[in-house]
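1. Below is the sequence, then the predicted model.
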Amino acid sequence: MQYIAHIRESDREIQTVEEHLLEVKGLAESYGEKIGVKHIAGLAGMLHDFGKFTNEFRTYILEAVNNPEAPPKRGSVDHSTAGGRLLYVTFHEKNIKEFTGKLAEIVGNAIISHHSYLKDFLNPSLESDYLLRVSEKKLAEFETSKESFFTYVMSEPDFIDYVEQAAEELKAFMKKEPSKSSEYKYMFLTKMIFSALIDADRTNTRLFEENKPFDPQENHDLLFQTYYDRLMSKIESFQQHENANSPINLLRSEMSEQCDRFAEKPSGIYTLSIPTGGGKTLASLRYALKHAQKYHKKHIIYVVPYTTIIEQNAEEVRKILQEDENILEHHSNVIDDDHDNDENQDGFMNSKQKLKLAKDNWDSPIIFTTMVQFLNVFYAKGSRNIRRLHNLTESVIIFDEVQKVPIPCVSLFNDALNFLKEYGQSSIVLCTATQPALDFVEHKLEVNTDAEMIVRIDHVIDAFKRVDIVDMATEQTFSNERLTDFIIEKIDEVQSLLVILNTKSVVKDLYEKLKESIDITVYHLSTSMCAAHRNSILGEVREQLEVGNKVICVSTQLIEAGVDVSFECVIRSLAGLDSIAQAAGRCNRHGEMGIRSVYIIDHEEENLSRLKEIAKGKQVAKQIFIDLKRDDSSHGGHILSKKAMDRYFQEYYTELADDLNYFVPQVGKEMTTLLMEPRHMNSYRQAYIHKNGQKKDIPLFILNSYGTAAEHFQVIDSMTTSVIVPYGKGKEIIAELNGNYSLEDLRTMLKKVQQYTVNLFNYEKELLIKNSGLVSYMDGKILALKEGAYSTEFGLDTSNESSLTDAIF
């Protein structure tokens, strides 16, 4: 009998179960081999759809295809459990050995979870979601599946031998990094195997659906060599500029050379502390391209704090490398699939399945993404994020403005980077003018010794001095009324002025006051606007600055991170020293105006009660300002010295020590405890033994709660829903969403749409629903704003009352 894995929509061609399992096994092996676990990953690949070797599933899929008007209920046949069951009954129920037993748990969990997310080995209710599936769930045709598997996929003796090879890989994996706990290793290995399986399964399914052969990932060494040559041509062209020998440009050139030389060092975690305006994008790219060639890295990945700066950085790199196709911008997940359980992806396509297969798996040579997306890969629920994890190995990963790691995620971030360094053969670059003390915290980052790429940092900071930081924050407070008067006074003295405040509401109010009070062009920027909209406004601002017109821009902190714009004067509402340094980087950016002033004020109308981190940063920075006022030689003699920055971050992290380990209030535990608590200390295990009698222990090696941890994980910025806005091409994309598209068309559309999205907080989403400002597409998986819900002046309008002329572009 021919057992069916998938039936192609276009021509009703059948992919057999054995074809699918062997092809997924091969792909998974190639992904796992990167960290020395080829057979462990291959084992997951060859068993994941083991449960499709049944008459029940064959009948089910044929019925679904032959009766599209009245198909059987999707997901009504469980095909995910059987592969995990085979491992459990073979290697865990009798004559159990340590490493084959642990292997059964790690691989079995990945298999039974491959249409949802990893299960808890022991959950808060003192039950094992893993055991409930592999041990207790009834599988009527399990013996039939087993017989077919050993007949068509791999003979039983060969299978036992394959498992033994996988067990040897597990043993070697566990021996590495003796300072790390077993649970740390179990967790990251399980996630790596899960990633390899998800991507191999989805990729093979997509290729079958598109009727395309597998195209192995090419070696990127030659590509990176070409890019390096183009970059060096660009750098050499700078030498022809008339001011090439100015002190600043000579220093930029020297720092770039230092990065080139540093690329010879082996993989590790390093720091690149080039000051703002020092050319860190080119310098870090130079390091990455040279290092990637020498050590055969597969990807160069830039991780930035905000979606706002992806386009600018990616565009700069595109121009230098003369490349478009091989550079991916991944801003956000446009598809609304928080409950990403696709147990119903059963071999026949609908719009939901197409969307899932269309998501990018980060297999591009050069990738730009955000901190939110990076953390989601490791810790968020569903299969869409973790699919990308294996492509973070054997990579060069550059964290631009790394000080923006969300405070609750510091420990999780450090653990992820340590894994990529220790097991993933990746090189990590922490790129910022204000290095955070990530090696100062409890779950510390294992930064290499002599990690800094740039020599004599304090000398470099002094040489790049372009501004004076004027402390007005320790003297008085400002309202928007008073601030307006101060701005009117200052704009008489300068041509351009940037104001950066901490909250959107205060920014909007100041913008409106200035428009009423002054006959000068005023611009407004906030995250309520989509990226394309913000870029359009920034383009106008740059034009005004270039021709020397009087211009004022009022913005939230989004303008601080990486936006290449230079004002004659900046006013910054008091915040952390890192934010003050970034704001200073928007003033006199290239030193073209001598020394200019950055005024630090304390804004009395900002409500920071829900912005604890900004409030704490403001508190610590204010104390350092006070110290300097009392003794101008303290903290290195100025507010942006390395000594001041080190002191700031150490005090800042000390103030927030209780918040660094992501806490899950629903279960009263930290995320690191749920993921990595040692077996002998596991409180759920202790409660289980107490509940079931002192001699009744749970029969598992691993007891951690992967599913519960993921269910409750949300990077602060991602507690939102991404929606498409009717701005510019976004309007055309919305109009196209009702069409019936191929997977290729959907992938292209999802990449194109990211510049035309905004993120809604829950209360904003509820207001839009109440005011009929939202419309859904693709069975509710994609949301878009109606035209009245978006304004050319302020962006998002939750009242859905933007005027007709304002809404049409």
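-> Cool, got the structure.
2. CA only for contacts and neighbour counts going forward, please
-> OK.
3. Residue 784 sits in which helix or strand?
-> Using DSSP states H and E, residue 784 maps to strand 782-785.
4. Which residue ranges of the stretch 551-700 of the chain form strands?
-> Here the stretch 551-700 of the chain has its strands, by DSSP state E, counting those that start in this stretch, at 551-555, 569-573, 596-603, 663-664, 669-670.
5. which helices and strands does the longest one pack with?
-> In this structure, strand 596-603 makes packing contacts with strand 467-471, strand 477-478, strand 569-573, judged by 3 or more Cα pairs under 8 Å, 6 or more residues apart in numbering; DSSP states H and E.
6. about what we covered before: please list the residues outside the helix or strand following the strand holding residue 784 that contact it.
-> Later in the chain than strand 782-785, the nearest helix or strand by DSSP H and E is strand 790-791. For strand 790-791, the external contacting residues (Cα atoms under 8 Å, 6 or more residues apart in numbering) are 725-727, 796-797, 800, 802, 806-807.
7. which among these end up buried?
-> Among the contacts of strand 790-791, the ones that count as buried by 16 or more other Cα atoms under 10 Å are 725-727, 796-797, 800, 802, 807.
8. what's the farthest-apart pair in these?
-> For the buried ones among the contacts of strand 790-791, with distances taken as Cα to Cα, the pair at the greatest spread is 727 and 800 (14.5 Å).
9. follow-up on the earlier one: out of the contacts of strand 790-791, list just those in helices.
-> 806-807 (DSSP state H).
10. Pull the most distant pair out of the contacts of strand 790-791.
-> Across the contacts of strand 790-791 (Cα to Cα), the longest gap, 14.5 Å, separates 727 and 800.
11. circling back to that earlier point, could the contacts of strand 790-791 go into TSV alongside distance to residue 6?
-> Below are those laid out as TSV (distance: Cα to Cα, whole Å):
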residue	distance to residue 6
725	36
726	37
727	39
796	42
797	44
800	44
802	47
806	48
807	45
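12. Included below, for side-by-side comparison, is a second structure:
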Amino acid sequence: MTSMTFYARTSDHGYETCVEHLSMAGCLAGGFAQVFGHLDDGLLAGLVHDLGKYSDAFQRRIQDPDHSGLVDHSTAGAMLLVQHGCPLASMAVAGHHAGLPDFGSRGELEGPTYSARMNRAFSAGSCGPLALSKAWEQQLNIPQSAFEKGTKPSNSIAMNGKSGEQSFYSDMMLTRMLFSTLVDGDRLDAEFFTSNRENRTEHPLLESLKEYLGADSLASEQAPKWDKLRKASLMVVSECDTEDRARIKQLADIIENKANQFLGKPNKKPLDIKRCELLAQCLACGQDTSYGTGLYTLTAPTGSGKTISSIAFALEHAHTNNLHRVIYVIPYTSIIDQTVNQFEAIFGTDAVLPHYSEAPYQLKDESDMDEMDLKRALAAENWNAPIVVTTAVQFFESLYSNKTSRCRKLHNIANSVIIFDEAQTLPVPYLRPCIRAIAELVKRYGSTAVLCTATQPELQPLLNESFNSEHAQAREISPFTKDDRNSFRRVTIERIGDIALNVLAERLNDHNQVLCVVNTRKKAQYLYERLTENDGEGSFCLTTLQCAADRQQLLSEIHNRLGAGKICRVVSTSLIEAGVDIDFPVAYREEAGLDSIIQTAGRCNREGRHSASESMVYIFSTEGGCAPFLRQNIAAFRETANSQVDLNTDEAIRAYFKEVLYLRDGGTSSNDALDRQCILSLHSFEERMPFATIAERFKLIDTPTVPVYIPLFDEGSRLCEQLEHGDIDRTLFRKLGKYAVNVWPRHLEKLQSAGAVLAVGRGGKNEESCFILQDMSLYSSLLGLRLDDATGDGIFV
């Protein structure tokens, strides 16, 4: 085989040699990894990741794929790295197609684990994936000194070493980061060779890299020497850094101009004056070189302009500290459009990458995309954009994932400013692993994290634990003192005790404009029906029993009626609380967590048109129980309310979060309650790097609900018909998302028994049937899906 030409892939315009692909992917991965100080690991992984293509079996397959079976071409490179003492890079190589596997036990031979694969390869010897031509040694010419530069894990797998959770966690996160650089470098070069997309942001970089390496030399199967490959990797990081700095500088200039326009406006109202103080402070802190990368809090009341002020700090801070991008993490998809629209209006669509399932470009087939859609779709693969707006689910699940598609973007989280909007919503059952991931990004990946909220959770014990320090203090950006925050007070919170739902409905009818937030969808529907018994003009119900398409239309109508001073009575579940820009003169909130109550209060007198004393938020309890996951929050609220005279204070908020986070939950220790799936304990030597197991367990949204699709409007009907006929493409389920109502299994059984739904095809994950609502009498845009009305009457023939 030494005299043959070794190809990595083919396309319509010819063949790419193994040398070209491995050199290009290696230099890209090395450059990406240099951002967090691991150039040699990335370069090594890229150079050997497809080493198995130097085999007769793979070359037969590339020449005649129709008559040749699949060939394992990743195990050989993984084996070479582990033999040279580079197990972290080895695991990244082993998983660059199928995902990071569990490490497994040393002696096992069966199964998909890393150890089993290595053991099988070693046992097979010259008959297995290690049956390579010696040509790779001459063509790649990797010196022994290169392997010596590879990172040795702090908990040495090879030596059965054992140390604390902190260092083992760091080894696993580094493996994920190296995996990310490899996957991105591999995919970028593959796409560059096969389709040469000029609308890809990295296209000029790929062209200059190939020119530097020497296209003729690569085609003639001779890789540059190791020193030149390292210089090429440094060129990659230098070009990326220059481009990123220029983009951030441009956006920082834009936000400065916008801010100065706002700050310079005459005749400001008292509320605007306070907003200007926050904005000016965020600009100043961002420009201050003493505010280096690290952990920050931005604690400011609802309505103080946190969104614009936080992005102002982020861009100025990124420019001052040479960071590459801003990642804005939002807890709910229901409010992400609002933030994206704000940012696009200021910075333009080119600068903003919205990455969530219902982003408009995600709902299109590639053939229907315009240039901006395609640019965003490509950037979403690796988050190569100056401003990324995403969800907490996407962000944290990616950090603990083992999948190539999710992990590909991880290296671009390094050296970024990460804003966690509504930080109090970080999920309690996963709070320890979430805070640990934030700490790792700050400590080892050069990122700045900002916890942004009106109700800052009491996280100090977790910060001390995660930063491995007793003094892991977050630095506050907000200029507001306690008195300043009191000056923002726009409501008075009052507990009114138990009240029957029918009496509550009468009380709501006494107001022309009122918001009432309850804990269950059933209560919301009941109250809405009571409000509409007579006339019902201006009454609205908002729950997740309505599909997102209907909720968006209803919110728009609510906003218009409030602005016009018309009757507007809204009963809603908690979906209306965080970030929805509406303003009611009075609000009612069923007992819940104090953070939720304050979020509801943020929808009352939002613009400060009335005094706090006349803008009431009434807290009530009623019959009907609550979801089990709310019990601890309600108990903590009651404990806090019994000990605090005023619930709308910093002291009350700290007391509440202390109750929620650090007291025992039904006899369960607090650490268990804050890491229900034991994610952190899986990052230990005893568990032996179970990447796949962790990814399976770390699901921020893990409910057994099933979507029922509503054939609503022309689009919904067309999409449901497409699903029914089995005409399924990659975007269908994303498009169907805004016509979905998620129901519990017992409710689905009821709908099925009544013949109200049609089971069709297979689900999005090819695991279960999909369901389309057939009996549209059970659904209305105003009320949503009526689960109690589903009966079996009349369905027998």
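-> Nice, thanks for sending it over. The model shown is predicted, which means the values in this text are computed figures rather than measured ones.
13. Quantitatively, what TM-score do the chains reach?
-> With the length set by TM-score structural alignment, normalised by the length of structure 2, the two chains reach a TM-score of 0.79; 698 aligned residues with a Cα RMSD of 3.8 Å.
14. which one of the helices and strands packed on strand 596-603 of structure 1 has the most crowded surroundings?
-> Among those, ranked by average contacts under mean count of other Cα atoms under 10 Å, first place goes to strand 569-573 (a mean of 26).
15. equivalent range in structure 2 for that strand?
-> Mapped onto structure 2 using TM-score structural alignment, strand 569-573 of structure 1 covers residues 586-590.
16. what about residue 455 of structure 1, which SS state?
-> Reduced to three states with DSSP: H, G, I helix; E, B strand; the rest coil, the structure at residue 455 of structure 1 is coil.
17. Structure 2: which residue goes with that one?
-> Alignment note: residue 455 of structure 1 maps to residue 479 in structure 2; criterion TM-score structural alignment.
18. how close does its match sit to residue 652 of structure 2?
-> Counting by Cα to Cα, to the nearest Å, the gap between residue 479 of structure 2 and residue 652 of structure 2 amounts to 20 Å.
19. if I line the two up, what does residue 294 of structure 1 land on in structure 2?
-> In structure 2, residue 294 of structure 1 lands on residue 320 (TM-score structural alignment).
20. neighbours around its match, how many?
-> 22 (other Cα atoms under 10 Å).
21. And residue 164 of structure 2, by the same measure?
-> Other residues close to residue 164 of structure 2 by other Cα under 10 Å number 12.
22. show me what contacts the closest residue to it other than its chain neighbours?
-> Excluding its sequence neighbours, the residue lying closest to residue 164 of structure 2 (Cα to Cα, 6 or more residues apart in numbering) is residue 684, at 7.7 Å. Neighbouring residues of residue 684 of structure 2 by Cα under 8 Å, 6+ apart: 164-165, 168-169.
23. Check residue 457 of structure 1 too.
-> Contacts of residue 457 of structure 1 by Cα under 8 Å, 6+ apart are 273, 642.
24. and residue 549 of structure 2, that one's in a helix?
-> Yes - checked against three-state DSSP, residue 549 of structure 2 lies within a helix.
25. count of residues packed around it?
-> A total of 16 residues lie near residue 549 of structure 2 under the criterion other Cα under 10 Å.
26. the longest helix in structure 2 is where?
-> helix 226-263.
27. quick one: buried residues of the following helix or strand past it?
-> Going down the chain from helix 226-263 of structure 2, the next helix or strand is helix 270-287, by DSSP H and E. Neighbour-count burial for helix 270-287 of structure 2 flags 272, 274-287 (criterion: 16+ other Cα under 10 Å).
28. Check which helices and strands helix 270-287 of structure 2 sits against.
-> Against helix 270-287 of structure 2 (3+ Cα pairs under 8 Å, 6+ apart) you get helix 226-263, helix 306-320.
29. re the thing from before, the longest helix of structure 2 - contacts with which helices or strands?
-> helix 18-34, helix 39-48, helix 203-213, helix 270-287, helix 306-320, helix 336-347.
30. Could you dump those helices into a markdown table and include distance to residue 132 of structure 2?
-> Below are those laid out as a markdown table (distance: least, Cα to Cα, whole Å):
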| stretch | distance to residue 132 of structure 2 |
| --- | --- |
| helix 18-34 | 13 |
| helix 39-48 | 12 |
| helix 203-213 | 25 |
| helix 270-287 | 54 |
| helix 306-320 | 47 |
| helix 336-347 | 51 |
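31. Any idea which of these gets closest to residue 646 of structure 2?
-> Nearest of these (Cα to Cα): helix 270-287, 22.1 Å.
32. what is the orientation angle of the closest one with helix 226-263?
-> 160 degrees (axes from the mean of the first three to the mean of the last three Cα atoms, to 10 degrees).
33. got the contact list for helix 270-287 of structure 2?
-> Here helix 270-287 of structure 2 has contacts from 256, 259, 262-263, 291, 304-306, 308-310, 312-320, 477-480, 488, 607-608, using Cα under 8 Å, 6+ apart.
34. For stretch 403-421 of structure 1, what is the distance to the chain centroid?
-> Centroid displacement of stretch 403-421 of structure 1 relative to its chain, using Cα atoms, centre = their mean, to the nearest Å, is 11 Å.
35. residue range for that stretch in structure 2?
-> With TM-score structural alignment as the criterion, stretch 403-421 of structure 1 aligns to 424-442.
36. And for the matching stretch, what's in contact with it?
-> Residues contacting stretch 424-442 of structure 2 (Cα under 8 Å, 6+ apart): 170, 293-295, 331, 392, 396, 399, 413-414, 447-449, 453, 455-457, 462-463, 466-467, 595, 661, 671, 673-677, 679-680, 700.
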